[in-house]
Each structure stands twice: as C-alpha cells, then as structure tokens.
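K.L.:
I'll drop the sequence and a predicted model, then ask my questions.
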Amino acid sequence: MRKRRLIAITAIVFALALLVGCAQSGESSQTTDGLQPITVGADVYPPYSSNDENGVPSGIDVDIATEAFRRIGYKPEFTYIPWEKKTERLAAGDIDCIMSCFSMTGREDDYRWAGPYLASRQVIAVDPQSSIYSLSDLAGKTIAVQATTKPESIISNGTNADMPEVGKMFSFSDRSYLVPALSKGYVDAIAAHETSLLQYEKDFGVDLRVLDESLLDVGLGCAFDLNDERGIAEALQGAFDDMLADGTMESILKRYFDDPSPFLNVEGLHE
C-alpha cells in the first residue's frame, strides 16, 4: 500500500512539474517575443501589400513595416480595408495606422506622419499604340483612377499646371479595375503609382506605356490619426531614418527591384 501511495505521489509531483514547466515555457516564449501588436490598415496594392499564395500579407510595405515596428517594440498586423474609408477607420480606432504605398505629399496636415521612407511617382499609363505621349495630349480624354488617391485629387483640383482638363474621369474603389478598363478601351488612360503599374505588367503579362512626365513625385509614409498622442509615429520616424541610413531599406527593395536607388531618394520630399 505504501509503495502504491509513493508511486501515486510521485506521479502527481511529476505531472505538476510538467504543468509548471509548460507554463514557464509559454511565459518565456511570450517574453522572448515581447512585441505589442499594432493594426495596420492597407489596400491590396502589389508590390507593396497583398496576400501571397498562402494568404499571408507580403510586399514591400509589409517587409518595411515588420522591421521598422520590430525596432520600436511592435508587431504589425496588416488588415485590408476599403481604401476610400481609410480616414474614417483610423479616426474610429479600427486601425492604428495606414501604410500601403500611401502618399504623404499634399496630405501633410491631414495625418500624423512617419516618413517619407520611400519615394514614388504618380504617373499616367496608356496603351502602347495610343497617340497620347504627353500630359497635354490628355485634353478631353477619358481617364480612370482609384478613388481617394492622389491622381484623383490632382486631376479634379487641377494642382498640376501641365495637366489639361479631361473629358471624363472614372473613380474606381478597386485599383484592379484600372488596367482592364484601359485594355478594353473604356478609357484612354489610367493614373496610379508607377511601381504598381510595372508590377501589374509583370504579374499579368500586359503592356502599358508610361508617360515620361509624372503627375507628382511623392514621398510614401505611414499615417496615424492627428489626435494620436502615443508617440508611435515619432518612434517609427526614427526607425525609418535608421533603416535608410544603415542600408536596410535598400536591402529590402533589392528583393523587388534590380535598381532600388530611385525609390530611396527621399531628400526634398520632407514637409
């Protein structure tokens, strides 16, 4: 009887030890991770942010955000949102910030920014056989843009002096409609970030001709609500600056472009 009790007690002690060990192991793992989650609102906008074949967010901005936020103690969790609702989602607290090839230029006073961390060009693309070769050739033409983007505001407000008055402008909520609308001949031209158009050509085997004149040279940033006083934007700015200085940004971009230098030229794009 005494032997059975000893065996039972030993078994209980062993089981408790396992439980304590598992608990300590879990705590250790959590401590090792030590990163606070932060929700990043994004658009499906290759090559900056989209899901890979396994349904996992990937792309330039995902890679940059993962490293930059890691440096300041956060783990970004990307969530795709209706792009035209981004400001409302941010103000409501549904997301912590916006980062998806998001142009700072012209929006400096609309958000609390970290950036610019990369440079980009907003451009016009046409069919290779089109007779449109300059911005002036767009007079009276039909153009498609994504809703709430810089091209929409530039064309609507006439903020580019070289951009003539177009005939019609269609604003799509989903950027994936742009190239098909052009390919089908529904519009004469489309406007978007140059990198996104180049990626679309690569992914879908279509041919576009990008005009030499840009609509606007912009800096890309991560936007926080104006009333966000947590200091995350300021800390993230420091991480971006460090990544530009230590070569991390260049290393990330080399995964996507043979020559990343044009995208790293953020001098002069600051407010």
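P.N.:
Arrived safely. Because the structure is a prediction, the values reported are computed rather than measured.

K.L.:
switch to C-alpha atoms for all contacts and neighbour counts from now on
P.N.:
OK.

K.L.:
show me where the stretch 1-150 of the chain has its strands.
P.N.:
36-42, 50-51, 57-58, 74-80, 97-98, 112-126, 142-146 (DSSP state E, counting those that start in this stretch).

K.L.:
can you give me how far the fourth one is from the chain middle?
P.N.:
To tie it back to what came earlier, the one meant is strand 74-80. Between the centre of strand 74-80 and the centre of its chain there are 11 Å (Cα atoms, centre = their mean, to the nearest Å).

K.L.:
what residues does that strand touch?
P.N.:
When contacts are defined by Cα atoms under 8 Å, 6 or more residues apart in numbering, strand 74-80 is touched by residues 35-44, 57, 62, 65-66, 69.

K.L.:
list the buried residues for that strand?
P.N.:
74-80 (16 or more other Cα atoms under 10 Å).

K.L.:
on that earlier part again, please pick the buried ones from the contacts of strand 74-80.
P.N.:
35, 38-44, 57, 62, 65-66, 69.

K.L.:
who touches stretch 224-233?
P.N.:
Here stretch 224-233 has contacts from 90-91, 96-98, 110-114, 222-223, using Cα under 8 Å, 6+ apart.

K.L.:
mind running it again at 7 Å?
P.N.:
Residues outside stretch 224-233 that contact it (Cα atoms under 7 Å, 6 or more residues apart in numbering) are 90-91, 96-98, 111-114.

K.L.:
and the residues you listed, which two are furthest apart?
P.N.:
Greatest spatial distance in the contacts of stretch 224-233: 91 and 114, 16.9 Å, computed using Cα to Cα.

K.L.:
neighbour count: these two, which is higher?
P.N.:
When neighbours are counted by other Cα atoms under 10 Å, residue 114 comes out ahead of the other of residue 91 and residue 114, with 23 against 16.

K.L.:
dropping in the other structure now:
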Amino acid sequence: MKKWFVLLMLLVSTALLAACQNTKTDLEYIEDKGTFVLGYTDFPPMGFLEDGEPTGFDIEIAKLVFERIGVKLELRYIDWDAKVVELKSKRIDAIWNGLTITDERKLEMTFSKPYFDNNLIIISKTGSNLNTIEDLANKNIGVENSSSADISVSKNTVITGSVKEMKKYNTSSEAILAMNAGFVDAVIVDEIYARYVVMKNNNQYQIGSAIIGSEQYGIGFRLEDEALRDRVDAILDELYEKQLIQPISIKYFGVNLFIRG
C-alpha cells in the first residue's frame, strides 16, 4: 500500500509540475532561457550585415528593448521564405526586419502595434523612364520572394498581365543586383528600402511615381506570445516618449519615420 501511495504521489507531482510549466507565459519563457532570438534577413536599412556584423534600424531598436527586459539579444539570419517555420519551431522568437502586417500573416503570427508606414514602389536605373505601372508593360521585373511586394504584385492583374516576366529573388538586394546585371528592368520594393538604396548610390537609380500598395511594418511574434508582444510594445512606447528612438530614425532616414499605431 505504501509503495502504491508513493507512486501515486510521484504521478501527482509530475502532473502538477507539467501543469505549472504549461501555465508559464511566453514572456516568462524568454526570461527563463535568458535570450531573445531575433530573425532578420538582408533588408537594409532595417537589418543587414555591415563588415560581417548585423546592424540596421530594427536591430538598434531591438537592442534598446531587450536591455530593458534584461535578457540577451541574439541575432539569427534567416531565409525570408522560411520565416514562419523558423518562428513556429522556436528557432527564433520574433521576426523583426521590416515585416509587413497583412491579413494572411495575422493567421500565422501575432503582431506588435505598427511602427512604420510604407509604400511599394518601382525602382529602376536612372534614365529608364519606368515611372508608372503602364511603363512596366513587356518589361522584366524583380521582387523579393515571399515579400509584401511579391504578394501585392501577384494579386495585381494589371501588372501580371502586362509584364514580360516577374522574377523572384532571395532578397531585395539580390533583385537590385539582378537589375544592375540587366536580368530585370525594374524592381518593385518597399519605398523605405528604395530610398536608402538611392541615398547610398547617388544618381544611379530612380524611384517611379506609381504607388503599387501601402502597408505598415510590425514585429511578428508567435500567435500565443501575447504577453511578450505587450511587453515589447510597452517598452517601445516608453522609448518613443523619451525621444530615444527618433535619433536612430534620423540616422538611417534623415527624418523621424517611427510611429506608434
């Protein structure tokens, strides 16, 4: 009888321990492991490698946030096409790299408040005169695979029905390189990225007048990670109120573009 009683107590203790572990919030999970893994790809100026080191607007802001949470920030370069798999498998804890908020993505992740307004535009070589959607007829265009530009263009029958070919690349930077090499005539990309490219390469590129779509950036967390999301949002609010984010925006864009949605 005593043996069965001890066994029963062990089973109850195991069940209670498992229940306690299951009731831990996502924020407690991050605090317990002591690290937060941020997923990013090559998308300057939001996140990119410079001299082999990760940097960019989003990464600098994330460093401020996790200093205040008190956990180590780890940066993991990911294949953008596999970002949801990386997030769900817990190889990363959030996607924070100029991630566009869409209805489709809301089914797979929970978003922070929007922090950037953005447009999708046409970038081409100076003198190409590719300004409008109509100008893209019979042209080869490039987009980043699984990006908001890819999604928007794929749904735009005017563009898909008139262009010669839409080519997809792993990153927006690769699409620009393909344009430089003559494989595509123009790239449809986020305006924030395009203006950064133009600023870095004076007179080499031009931005068209057409707006293919409007969007907002947010941080993507796992669907169940609402406590972590709320904590990050609260810290971003505090940083913004204390004027600590604005100088970083000016550093990368020349003006403050950060918003609190």
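P.N.:
Received, thanks. In this text the structure is predicted, and so the values were computed from the model without any measurement.

K.L.:
tell me how the two chains score on TM-score.
P.N.:
TM-score of the superposed chains, computed with TM-score structural alignment, normalised by the length of structure 2, equals 0.78; 228 aligned residues with a Cα RMSD of 2.4 Å.

K.L.:
who's in contact with the counterpart of residue 81 of structure 2 in structure 1?
P.N.:
Correspondence of residue 81 of structure 2 to structure 1, assessed by TM-score structural alignment: residue 84. By Cα under 7 Å, 6+ apart, residue 84 of structure 1 lies in contact with 147-148, 173.

K.L.:
lining up those residues with structure 2, which overlap?
P.N.:
Shared contacts between this structure and structure 2 among the contacts of residue 84 of structure 1 (both residues aligned by TM-score structural alignment, their matches' Cα atoms under 7 Å) comprise 147-148.

K.L.:
what would the contacts of residue 84 of structure 1 look like in CSV with neighbour count and distance to residue 181 of structure 1?
P.N.:
As requested, the contacts of residue 84 of structure 1 are arranged in CSV below (neighbours: other Cα atoms under 10 Å; distance: Cα to Cα, whole Å):
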residue, neighbour count, distance to residue 181 of structure 1
147, 17, 15
148, 15, 18
173, 16, 13
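
K.L.:
which residues in the stretch 151-261 of structure 2 form strands?
P.N.:
165-169, 186-190, 205-217, 220-221.

K.L.:
how about the ones you listed, which one is nearest residue 3 of structure 2?
P.N.:
strand 220-221 (46.6 Å).

K.L.:
check the mean deviation of the closest one from structure 1.
P.N.:
When structure 1 is overlaid, strand 220-221 of structure 2 sits 0.8 Å from its aligned residues on average, using mean Cα distance after the TM-score superposition for structure 1.

K.L.:
what's the most distant pair in the buried ones among the contacts of strand 74-80 of structure 1?
P.N.:
35 and 44 (25.1 Å).

K.L.:
sorry, back to before: export the contacts of residue 84 of structure 1 to JSON lines and append columns for distance to residue 256 of structure 1.
P.N.:
Shown next, in JSON lines, are these (distance: Cα to Cα, whole Å):
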{"residue": "147", "distance to residue 256 of structure 1": "26"}
{"residue": "148", "distance to residue 256 of structure 1": "26"}
{"residue": "173", "distance to residue 256 of structure 1": "26"}
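
K.L.:
residue 141 of structure 1: which of the contacts of residue 84 of structure 1 is nearest?
P.N.:
residue 147 (18.3 Å).

K.L.:
quick one: map that closest one onto structure 2.
P.N.:
Checking with TM-score structural alignment, residue 147 of structure 1 has residue 145 as its match.

K.L.:
hmm, residue 56 and residue 45 of structure 2 touching each other?
P.N.:
Yes. With contact defined as Cα atoms under 7 Å, residue 45 of structure 2 reaches residue 56; the gap is 5.1 Å.

K.L.:
helices of the stretch 151-271 of structure 1, start to end?
P.N.:
For the stretch 151-271 of structure 1, the helices defined by DSSP state H, counting those that start in this stretch occupy 178-183, 194-204, 232-245, 248-253, 261-264.

K.L.:
closest one to residue 23 of structure 1 among those helices?
P.N.:
helix 232-245 (31.6 Å).

K.L.:
in structure 2, what range does that closest one match?
P.N.:
Residue span in structure 2 matched to helix 232-245 of structure 1, by TM-score structural alignment: 228-241.

K.L.:
list the buried residues in that stretch.
P.N.:
228-229, 232-233, 235-237, 239.

K.L.:
now stretch 248-261 of structure 1
P.N.:
In stretch 248-261 of structure 1, counting by 16+ other Cα under 10 Å, buried: 248-250, 252-253, 260.

K.L.:
residues in structure 1 aligned with stretch 120-136 of structure 2?
P.N.:
So stretch 120-136 of structure 2 sits over residues 122-138 in structure 1, by TM-score structural alignment.

K.L.:
who are the contact partners of whichever residue in structure 1 pairs up with residue 100 of structure 2?
P.N.:
In structure 1, the residue paired with residue 100 of structure 2 is residue 103, using TM-score structural alignment. Residues near residue 103 of structure 1 by Cα under 7 Å, 6+ apart: 218-221.

K.L.:
ChimeraX command to pick out the buried ones of those?
P.N.:
Here is the ChimeraX command that selects the buried residues among these (16+ other Cα under 10 Å):
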select :218,219,220,221
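
K.L.:
where's residue 73 of structure 1 relative to residue 9 of structure 1, distance?
P.N.:
From residue 73 of structure 1 across to residue 9 of structure 1, the span is 44 Å (Cα to Cα, to the nearest Å).

K.L.:
who has more neighbours, those two?
P.N.:
residue 73 (17 against 12).

K.L.:
map the more buried one across to structure 2 for me.
P.N.:
By TM-score structural alignment, residue 73 of structure 1 lines up with residue 70.
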